[in-house]
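**Q** My questions are about this predicted structure, shown below with the sequence.
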Amino acid sequence: MIEAWRWFGPLDKITLPEITQTGASGIVSALHEIPYGEIWPVDAISTQQKMVANTGLLDWMVVESLPIHERIKRGEGDLSTLFANYRQSMANLAACGIYTICYNFMPLLDWTRTTLDAPVKGGGMALRFDRQEMAIFEIFMLERDGAEADYTPEIVDAAKQRFDQMKQNDKDRLLASIMAGLPGAFDRYSISQLRDELAKYKDIDRDSLRANYSRFLHEVIPTAATLGMRLCVHPDDPPRDILGLPRIVSSHADIAWIMDEVDNMANGLTLCSGSLGASPDNDVPQIAAEFADRIHFAHLRNVSKDADGSFQEAAHLDGDVDMVALVKTLMNEEKRRRQRGRADHQIVFRPDHGHELLSDIGRGTHPGYPLIGRMRGLAELRGIIHALAHEQKE
């Protein structure tokens, strides 16, 4: 397996020289400064690619992500220019030798957490999704119509009690935490702006979102196949409806539908163990085994779930996902690819998210993306991989 590292470009507080010291060889990055829907020019791709290559040790291997414009997700208006721009961006990336694109089809928000600094045992901080805090936000701050129906009476009552005790800075913190899951889009919404954006989705249900996703796949996957590219969809995070918005990449059945909708190797999956692992209904190693041949990229992290639907980022070898079983599944797939003679048999992965530890605390890195916490995760995953590789040789 190929070790990679998420880098947010020149504005990232973690520098490329620091990343070289982690031992990773691949970089996962994007051109975050380019607005959604616009073409990624060859010169901009090449400039960032050279920054990475000039380290002498790193190579930009995966794009995360080439964002999909919200109008495509809503199926709104004439989309021909947006699709043409997406295809041209893919062609420009291929011209620079970058052939793997991770993307998501989550409406409006990417990953969602309610707390960015939940304490962890022994010190440090983790990302957390608290069901009561989400109810506070949806019901009492956003005042979304119908939000109460998405929660049990016990959660609603507890949320009301907590909301009544909140000060304005507590509310501001909760909004900022929920908005933090947009690392590739530097816009952040106020409450009123979020209401306006949600209103644009009022007629979008699960079936219509699936239809719009199907259109996207049919518009771009043939081009990806011609270019020799691999697109790999990232699962919803968390894998459930959020803010009344449907989520359609949350389960085994969802992934099966996507792979079947355009049955082509260019239409693949980013196996994210944390996103899928946040649902008690998902057996992540089993999902990985079933769709192994379509996994083009992997995010490896862990979560610990609570009975009420809350969850918290765990250390990479803790939590509810059997990481050893999952990595073994991915390595078995690599072995199958190698036996079939595939030169690209290795799966690129990155240690996803990490606890803020030691000098990470207060450094101001992207939430979930500290240096030491991820390096700890990478080291732990590296140990699993080496042990399993030794086992395969026996």
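**A** Ah, there it is.
**Q** Please count neighbours and contacts with C-alpha atoms only from this point.
**A** Fine.
**Q** How are the helices of this protein distributed by residue range?
**A** 16-20, 42-53, 70-74, 80-95, 131-135, 153-164, 168-179, 191-199, 206-227, 252-261, 273-277, 284-290, 323-339, 371-393 (DSSP state H).
**Q** Now do the residue nearest to residue 365 when sequence neighbours are not counted against residue 350, distance only.
**A** Closest residue in space to residue 365, ignoring its immediate chain neighbours: residue 13 at 5.6 Å, by CA to CA, 6 or more residues apart in numbering. To residue 350, residue 13 is 18 Å away according to CA to CA, to the nearest Å.
**Q** cool, and residue 71?
**A** In terms of CA to CA, residue 71 sits 30 Å off from residue 350.
**Q** and the two? which has more neighbours close in?
**A** residue 350 (25 against 17; other CA atoms under 10 Å).
**Q** Spit out the contact partners of the spatially closest residue to the more buried one that is not a sequence neighbour.
**A** Excluding its sequence neighbours, the residue lying closest to residue 350 (CA to CA, 6+ apart) is residue 4, at 4.7 Å. Contacts for residue 4 were tallied using CA atoms under 8 Å, 6 or more residues apart in numbering; they are 24-28, 348-351.
**Q** try it against this one:
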Amino acid sequence: MKMTLRWYGSEYDTVTLRQIRQIPGCVGVITTLYSTKPGEVWSRESIRTMKEEVESEGLEISGIESVNVHDDIKIGLSTRELYISNYIKTLENLGKEGIDLVCYNFMPVFDWTRTDLAKERSDGSTVLSYDQDIIDKINPTKMFEEMDADSSGFILPGWEPDRLTRIKELFEMYKNVDEERLFQNLVYFLKSIMPTCEKYGIKMAIHMDDPAWSIFNLPRIINSKENIQRLLDAVPVINNGLTICSGSLGSNPDNDIPDMIRSFKGRIHFAHVRNVKHVAPGKFEETAHLSSDGSLDMYEIMKALYDINMTGPIRPDHGRMIWGEKAMPGYGLYDRALGVAYLNGLWEAIEKSNK
């Protein structure tokens, strides 16, 4: 496996490439062109500039997270053909620049969602947390107005300001999209891009829905063993694979993550490995990566990845805010660096015990 860290680019991230390079065992970054919007074509020049910046600090771009999928593709509008064509052009340019992994998601309207970006823990650190009771009290179509009226309004990850102004429009667009239609639109998208992926050796790695259930009555379909297997069977090409995210899947305690990892052997191209603590049904908070700090057995998760001969990138995911660090919620340096050290330690122990 290759240990990596998510990096948001020199323009947006408080963490520098030089700092990432100093984390023992961290060989690359997972990044993207953050100034682009869904549906835009990434030029070879911009990709090359990004790549050269990373390599100048002794790291590699181990994958892209994400090339976002335009809503018209998810909804299945006639205009999806234009955006699929643009997506293919972006994949071609990535392939020509030697980048062969793309993580993406197919969640409608919102990306990963939390209700508290700085929940204080007993040790004084803060973490991301989710409470379904709070979500149930939010009227998402009035989100923007509520935020304007009350500065303490909910500000959730994946709810970009330019999309907040279109919330009503987006909900109207998705009103006839149920789980089956969303699934078929995903299959259509993947079948359209697979020839290009096969030509350039690009592995598409879909990210799990987070949390692993539908919110605001919007369909979510990549959240269980059964649903994931159905997608892999529908597009049975090795380039059509997964980003296993232990935190996303782990939000639902019914998901047996080590079993899922072993079941999807050969189709897991990327992994986010982090811990969560179940508080009550529909309620969880994120923790340190350490097994004893949360509800997931991180040893068993890493062992399952070892057992399937995981050779792709792995990264720690959302970290706590510790030691007074000020950074993007979940994406500070300190706790994620501790996560790298912990996961590398588990991997070394597993590797040596199997010799």
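**A** On my side now, so go ahead. All values reported here derive from a predicted model rather than from experimental measurement.
**Q** From residue 152 of structure 2, how far out is the residue nearest the centre of structure 2?
**A** Closest to where the C-alpha atoms of structure 2 average out (CA atoms, centre = their mean) is residue 207, at 5.1 Å. According to CA to CA, residue 207 of structure 2 and residue 152 of structure 2 sit 30 Å apart.
**Q** Likewise for residue 177 of structure 2?
**A** Taking CA to CA, one finds residue 177 of structure 2 at 32 Å from residue 152 of structure 2.
**Q** One more: residue 100 of structure 2?
**A** Taking CA to CA, one finds residue 100 of structure 2 at 41 Å from residue 152 of structure 2.
**Q** out of the two, which sits in the more crowded spot?
**A** Neighbours per residue, other CA under 10 Å: of residue 100 of structure 2 and residue 152, the larger number sits with residue 100, 20 against 9.
**Q** what's the nearest residue to the more buried one if we skip its chain neighbours?
**A** Using CA to CA, 6+ apart, the nearest residue to residue 100 of structure 2 is residue 202, at 4.2 Å.
**Q** My guess is that neighbour contacts residue 238. True?
**A** No: taking contacts as CA atoms under 8 Å, residue 202 of structure 2 lies outside contact range of residue 238: 9.9 Å.
**Q** the more surrounded of the two?
**A** For residue 202 of structure 2 versus residue 238, neighbours defined as other CA under 10 Å are more numerous around residue 202 (24 against 19).
**Q** Mind telling me what that one corresponds to in structure 1?
**A** Under the alignment (TM-score structural alignment), residue 202 of structure 2 maps onto residue 229 of structure 1.
**Q** can you count the residues close to the equivalent of residue 372 of structure 1 over in structure 2?
**A** In structure 2, residue 372 of structure 1 lines up with residue 334, judged by TM-score structural alignment. As a burial measure, residue 334 of structure 2 scores 17 neighbours (other CA under 10 Å).
**Q** how many neighbours does the nearest residue to residue 334 of structure 2 once chain neighbours are set aside have?
**A** Leaving aside its chain neighbours, residue 334 of structure 2 sits nearest to residue 322 (6.9 Å; criterion: CA to CA, 6+ apart). Residue 322 of structure 2 sits with 16 neighbouring residues when counted by other CA under 10 Å.
**Q** residues in contact with residue 124 of structure 2?
**A** Neighbours of residue 124 of structure 2 in contact, by CA under 8 Å, 6+ apart: residue 322.
**Q** mind redoing it with 10 Å?
**A** Contact analysis of residue 124 of structure 2 by CA atoms under 10 Å, 6 or more residues apart in numbering lists 321-324.
**Q** Filter these by whether they're kept in structure 1.
**A** On the basis of both residues aligned by TM-score structural alignment, their matches' CA atoms under 10 Å, what survives of those in structure 1 is 321-323.
**Q** Let me have those in CSV, adding distance to residue 232 of structure 2 as columns.
**A** Formatted as CSV, those follow (distance: CA to CA, whole Å):
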residue, distance to residue 232 of structure 2
321, 36
322, 39
323, 42
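**Q** which one of these sits closest to residue 221 of structure 2?
**A** residue 321 (30.9 Å; CA to CA).
**Q** residue in structure 1 matching that closest one?
**A** Match for residue 321 of structure 2 (TM-score structural alignment): residue 356.
**Q** Tell me how many other residues crowd its match.
**A** Neighbours of residue 356 of structure 1 using other CA under 10 Å come to 29.
**Q** before we move on, what about residue 169 of structure 1?
**A** 9.
**Q** likewise residue 149 of structure 2?
**A** 9.
**Q** Roughly how far does it sit from residue 143 of structure 2?
**A** Counting by CA to CA, the gap from residue 149 of structure 2 to residue 143 of structure 2 is 10 Å.
**Q** ok, now residue 197 of structure 2?
**A** With CA to CA as the criterion, residue 197 of structure 2 and residue 143 of structure 2 are 38 Å apart.
**Q** Those two: which has the busier surroundings?
**A** Between residue 197 of structure 2 and residue 143, residue 197 has the larger neighbour count (other CA under 10 Å), namely 24 against 18.
**Q** May I have the residues that are in contact with the more buried one?
**A** With CA under 10 Å, 6+ apart, residue 197 of structure 2 has these contacts: 88, 91-92, 95, 100-102, 190, 203-204, 237-240.
**Q** try 7 Å this time
**A** With contacts defined as CA atoms under 7 Å, 6 or more residues apart in numbering, residue 197 of structure 2 is in contact with 203, 239.
**Q** how near is it to residue 100 of structure 2?
**A** Distance from residue 197 of structure 2 to residue 100 of structure 2, by CA to CA: 9 Å.
**Q** so what's in contact with those two at the same time?
**A** Counting by CA under 7 Å, 6+ apart, the contacts common to residue 197 of structure 2 and residue 100 are residue 203.
**Q** Residue 127 is in contact with the residue nearest to residue 334 of structure 2, correct?
**A** No: Residue 322 of structure 2 is beyond contact range of residue 127, at 9.3 Å (criterion: CA atoms under 7 Å).
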